[in-house]
Every structure is written in C-alpha cells, then in structure tokens.
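Participant: after the sequence you'll find the predicted model.
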Amino acid sequence: MSDPAVTEQAFRRLTPDGGESAIARELAEEVPIALEFNGIGYAVLMATPADIADLVAGFLIAERLQSPGDVAVEVALHQTDRGIVARANLPAERTAALLDRVRHRATDSSCGLCGIENLEQAIRPLPRVTAVCSANEAAVFRALADLAAHQALNRRTGAVHAAAWADADGAIKLVREDVGRHNAFDKLIGAMRRADATWDGGFALLSSRCSFELVEKAVLADCPLLVTISAPTRLAVERAADAGLELRVLARSDAMLALPR
C-alpha cells in the first residue's frame, strides 16, 4: 500500500571531486489544505497530507477558536485535483470569535472564497526564470563552506536561519538571518531589490529545507539556482522544474543532490 505522505524521486549525486552517480530518495509530500470553518474559507496551509484531522484540531487551538478542553470537531475531507479541502463546523457559541478572527487574519485571499477557490490561489502559475546561473559545482561547495562565517546572529543564538546570495565564483555577497526561513529569504530578496542587485550569474543558498514556498520566492525573484541544506518536498521539485529553477538540495560538504538532466 502506497504512503500518501511520500514519493520517490531520482537525483544525481555530485561530489567535490567532480564525481556523479544516480541515487533515489523519498520526498515528503507537500499539498495545499484549505480550511473551511462554518462554511467560511479560513486559510490554506501547505502540509503533509497525513493526520489532517489532527492538524485541524491543533490549528483551531492555536487560533484560539477552541480550547484543549473542548470536544474535538468532526472534520470532513474532500480531495480535489488541486489539494484537499478540510471542512469543520464550530459550535454556535464560537461563531462570534470565528468571524472576529476572520476579519483580523491576514490572508492571501478574501475570507468569503470557498476552499477550492482558495486552493487555486495557493497554486498559482509561476513565471519562467529568465536569469542564468554560471556557477559550477565547485562554487556551490565554496559557498557552503563559507556560510557559517557569515551567520553572526546564529553564532550567538543557534536559533536562526540564513539566506545568502553567492556570486558565480561562490563568494558570498550578502546574507540575511531570521528565526523563520521564509522571513530570511524575504529579507535577502528585499535587500537585493533595495540595492538594485541582480543574481549576476550567482545563486541563493538557504540553511533550510527546500519547501514549496521557498521555491516560489526564488522563482518570483528570478533566481536561477536555489541551494538548500536540507531535502525538498515533491511539490517543491515539481514547481521548480515547471518554472525552470535549478535546484541543489541536501547540500553538505561531501555531496549534494541535483535533479536528473
């Protein structure tokens, strides 16, 4: 019986000495899950498609729409070709809190949209990457080796992610740090934009896994190559391929993975 949470992906394993070999890895699935409470499209989460009812229950507590002592709501799941819609009805006494939270919650789409429409908003078409990366594998390994030296905040705290811009030779030109990997990348892209800097044949290096959202950020910033320390999800790989974004993942000092040519 197949596991809906994982899928197998072929990669090329690249080493500092120029070696290359084929390897297969299981990738975690990442799908949009639209949450509807009392018929209101509340949020879209990118998540592993397993234990979704647990996810909804925990999310309701985190959003202060239920407390740990409340009876857990029934969750109905509806599979679509774009993702999963999870629907639940909260008790009448929670309606005011739900409506108040919807009014104040920052979302990418209006709260009145149904789940399927929200899923379409979550997986919108991406432009093609037009920038070109001229860095070779040696340059990527160089940037990997130098990244820690540029992580001043992480040296002090051990609790933040880094996003770096490296040039075609692998020299790190700019780094931003944040407790959130998405925030760190946003900061880097924003800093480059404010400085009118382009990738100039270089690439982005992130101290995180390769998620769907980070791939989208890279594509929208016209980044030609995204390098991440940890593994990608299947959706991240698919979205990168569709947009023409090169990936190097599980990038460590002794090896990193690239998609087959």
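Facilitator: Cool, got the structure. Numbers count the residues shown, from 1 in each chain.

Participant: use CA for all of it now, contacts and neighbours both
Facilitator: Noted.

Participant: now do the helices in the stretch 51-200 of the chain.
Facilitator: Taking DSSP state H, counting those that start in this stretch as the criterion, the stretch 51-200 of the chain carries its helices at 52-62, 95-104, 115-122, 137-147, 152-157, 181-194.

Participant: tell me which of the ones you listed lies nearest to residue 257.
Facilitator: Closest of the helices of the stretch 51-200 of the chain to residue 257 is helix 137-147, at 10.7 Å (criterion: C-alpha to C-alpha).

Participant: buried sites along the closest one?
Facilitator: Of the residues in helix 137-147, those buried under the neighbour-count criterion (16 or more other C-alpha atoms under 10 Å) are 137, 139, 140, 141, 142, 143, 144, 147.

Participant: just checking, what packs against that helix?
Facilitator: With contacts taken as 3 or more C-alpha pairs under 8 Å, 6 or more residues apart in numbering; DSSP states H and E, helix 137-147 sits against strand 172-178.

Participant: in addition, the following structure is provided for comparison:
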Amino acid sequence: MDAGAALLRFERVEAAGEATPIERAIASEVPIAIEFNGIGYAVLMATPADLVDLAHGFALAERLIDAAGDVLDAEAHPAEGGILLRVTLAQGRADRVVERVRHRVSESSCGLCGIENLEQALRPIPQVSAVWRGDDAAVFRAFAALEAHQPLNRETRAVHGAAACSADGGLRLVREDVGRHNAFDKLVGAMLRAGKGWEGGFALLTSRCSYELVEKAVLSTCPMLATISAPTTLAVQRAADAGLPLRVLVRGDALLAPVR
C-alpha cells in the first residue's frame, strides 16, 4: 500500500443481515500546508503523493510563477497533523507571494468578503494561445482509456484523475488526487517539471467543470478542457472569455460542447 491509500477494517453488512469483517483500501487525505519563501500561503486537503508536482502546478495556477524555472526548490516535510510543503521561488517571484497573500480570496464558508476580494476572484483571464482543432472522436478514445490509467481510483474508488491527452486521444500523463483541483495541479506541475507542453492535445478530468478548473487550464495554455461531469455557468462564461473550447458530460457515447 503506497502513500495514496491505506488499508482499513470494516464490517460488510448484507441486506439479509449477515455481517462479514473485511479490509478495504481507502484513499489518503491529509492537510498539506504550502509555504512559499517562508510565508504560509494555503492549506489543501490532498492525497500525499506527487507533492512536488502539486507545488509547481498550484504555484502556476495562483499566478505566482510563469515557468518551472521560477521554482528553485520544493520539499515535503512531515508535520504534526499533516505535511508541510516548503517551496522556494526565485527572487523576482517572491513579491507576487506577498501581494497575493494580501489580496487572497477567503475560502471559508462565509464566502467572498468585500469588493476587493470579488475583483481578485474574477481577475482578467488571458486568451488561450493555441486552440484545439481536433476531432471529438479523440475525446471518446481518451475517456475509454482513462480508467486503466487510474490505479489509485481502481483501488479506492474515491479519487479524481487528470489526464494530458494527445491530439488523437492517447493518454500521455495522468495524476490522481482526492481533490479535483489538486489532481489537475499535479498534472500541470508534472508537465512543467518535465518540460512537456500540450502539443495540440487536451486535458480530460474526472470531475465537474468549475470556473477554477477552467482558469487552471487557461493558465497552463491547455488548448481544450474536457470533463466527465457538467459545467457551472461561470465556467462556461470564463471559458468563452478566454476562447477555451470545452467538452463536458463526456460519456462513452456522447458529450456536450457549449454553443457560442
């Protein structure tokens, strides 16, 4: 059993009343405290695997970095109650951390507080530089292949997957996490670290299409975003603003493409 899951004991109760003790693999979820240049920035609930990838992808999504070289170091350290992920950014990027922390949108249940935070929540989104021109048959091929590339989900049935797909639907790279945002950040971070681009392909996510995922896709220069669940209205609007093609509610026999 790797860091992504743990064996826990349960009692399986049948409808007829019979109970049997069993062991089952359960997805790991722990607090990951992310620190940039000594400044506490965020705490994510995540699967404790591929954390250096997570650091890179999260930093890009937060607009703290522009390229992999902006991250000088990233190390995960066990801490009481979770994991401390210490990230060192290049000197020219450290100022972004201070500025972003000052304006950072509250993620608590009270929602957004104040006009300044509303502006930060919906910051201008750049235009997609290379739009996907592929055939939807590629999306169906990627969807059909994805489950075989999700070992942790096969084991636990409790995690999301994020895949970088080639233009013809082949799976180039996959990352998994209990959080859909984390899975996508890990994928983007792994691509950054390996010096890989989208190469005319697209991203396929096992989640709903939220506006945050649209923004992560745009900031990573992804040519197209496909998700297996439905979008929100804001996700569709932000994608249209950026010129990002969407494919949503992807199934083996159908998908939806928003009409502009």
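Facilitator: Here it is on my side, so go on. Keep in mind the model is a prediction, meaning the values are calculated, not measured.

Participant: would you turn the buried residues of helix 137-147 of structure 1 into TSV with distance to residue 168 of structure 1?
Facilitator: Shown next, in TSV, are the buried residues of helix 137-147 of structure 1 (distance: C-alpha to C-alpha, whole Å):
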residue	distance to residue 168 of structure 1
137	10
139	7
140	9
141	12
142	11
143	10
144	13
147	15
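
Participant: what's the burial count for the residue nearest to residue 7 of structure 2 when sequence neighbours are not counted?
Facilitator: Closest residue to residue 7 of structure 2 apart from its sequence neighbours, by C-alpha to C-alpha, 6 or more residues apart in numbering: residue 25 at 4.5 Å. Applying other C-alpha atoms under 10 Å, we find 19 residues neighbouring residue 25 of structure 2.

Participant: redo the helices of the stretch 51-200 of structure 1 as a markdown table? Include distance to residue 13 of structure 1.
Facilitator: Formatted as a markdown table, the helices of the stretch 51-200 of structure 1 follow (distance: least, C-alpha to C-alpha, whole Å):
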| stretch | distance to residue 13 of structure 1 |
| --- | --- |
| helix 52-62 | 34 |
| helix 95-104 | 46 |
| helix 115-122 | 32 |
| helix 137-147 | 11 |
| helix 152-157 | 29 |
| helix 181-194 | 25 |
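
Participant: quick one: closest of those to residue 238 of structure 1.
Facilitator: For the helices of the stretch 51-200 of structure 1, distance to residue 238 of structure 1 was read as C-alpha to C-alpha. The smallest value, 14.8 Å, belongs to helix 115-122.

Participant: list the buried residues for that closest one?
Facilitator: Neighbour-count burial for helix 115-122 of structure 1, counted by 16+ other C-alpha under 10 Å, picks out 115, 116, 118, 119, 122.

Participant: from residue 88 of structure 1, how far out is the first one?
Facilitator: From residue 115 of structure 1 across to residue 88 of structure 1, the span is 12 Å (C-alpha to C-alpha, to the nearest Å).

Participant: quick check: neighbours shared by the two?
Facilitator: Common neighbours of residue 115 of structure 1 and residue 88 (criterion: C-alpha atoms under 8 Å, 6 or more residues apart in numbering): residue 36.

Participant: hmm, residue 177 and residue 183 of structure 2 touching each other?
Facilitator: Yes - applying C-alpha atoms under 8 Å, one finds residue 183 of structure 2 in contact with residue 177, separated by 4.8 Å.

Participant: pull up the overlap in contacts between those two.
Facilitator: Residues within reach of residue 183 of structure 2 and of residue 177 at once, by C-alpha under 8 Å, 6+ apart, are 160, 161.

Participant: in structure 1, which spans are strands?
Facilitator: In structure 1, the segments counted as strands under DSSP state E are 6-14, 20-28, 31-37, 40-47, 76-79, 84-88, 161-166, 172-178, 203-206, 225-228, 246-249, 256-258.

Participant: which of those strands sits most buried?
Facilitator: strand 203-206 (a mean of 28; mean count of other C-alpha atoms under 10 Å).

Participant: mean deviation, that one versus structure 2?
Facilitator: Strand 203-206 of structure 1: mean distance to aligned residues in structure 2 after superposition is 0.1 Å, counting by mean C-alpha distance after the TM-score superposition for structure 1.

Participant: now for that strand, which elements pack on it?
Facilitator: Using 3+ C-alpha pairs under 8 Å, 6+ apart: strand 203-206 of structure 1 touches strand 161-166, strand 225-228.

Participant: identify all contacting residues around the last one.
Facilitator: For strand 225-228 of structure 1, contacts defined as C-alpha under 8 Å, 6+ apart pick out 133, 140, 202-210, 215, 218, 245-251.

Participant: verify the stated contact: residue 26 of structure 1 with residue 7.
Facilitator: Yes - in this structure, residue 26 of structure 1 is within contact of residue 7 by C-alpha under 8 Å, at 5.3 Å.

Participant: how far does stretch 110-120 of structure 1 stretch from start to finish?
Facilitator: Stretch 110-120 of structure 1: ends 13 Å apart by C-alpha to C-alpha.

Participant: number of nearby residues for residue 105 of structure 2?
Facilitator: Residues lying near residue 105 of structure 2 (other C-alpha under 10 Å) number 18.

Participant: how about the nearest residue to it, chain neighbours excluded?
Facilitator: In space, residue 105 of structure 2 is closest to residue 117, 5.5 Å off (C-alpha to C-alpha, 6+ apart).

Participant: OK, contacts around that neighbour?
Facilitator: Here residue 117 of structure 2 is in contact with 103, 104, 105, 106 (criterion: C-alpha under 8 Å, 6+ apart).

Participant: any idea how far it is from residue 100 of structure 2?
Facilitator: Residue 117 of structure 2 is 11 Å from residue 100 of structure 2, where distance means C-alpha to C-alpha.
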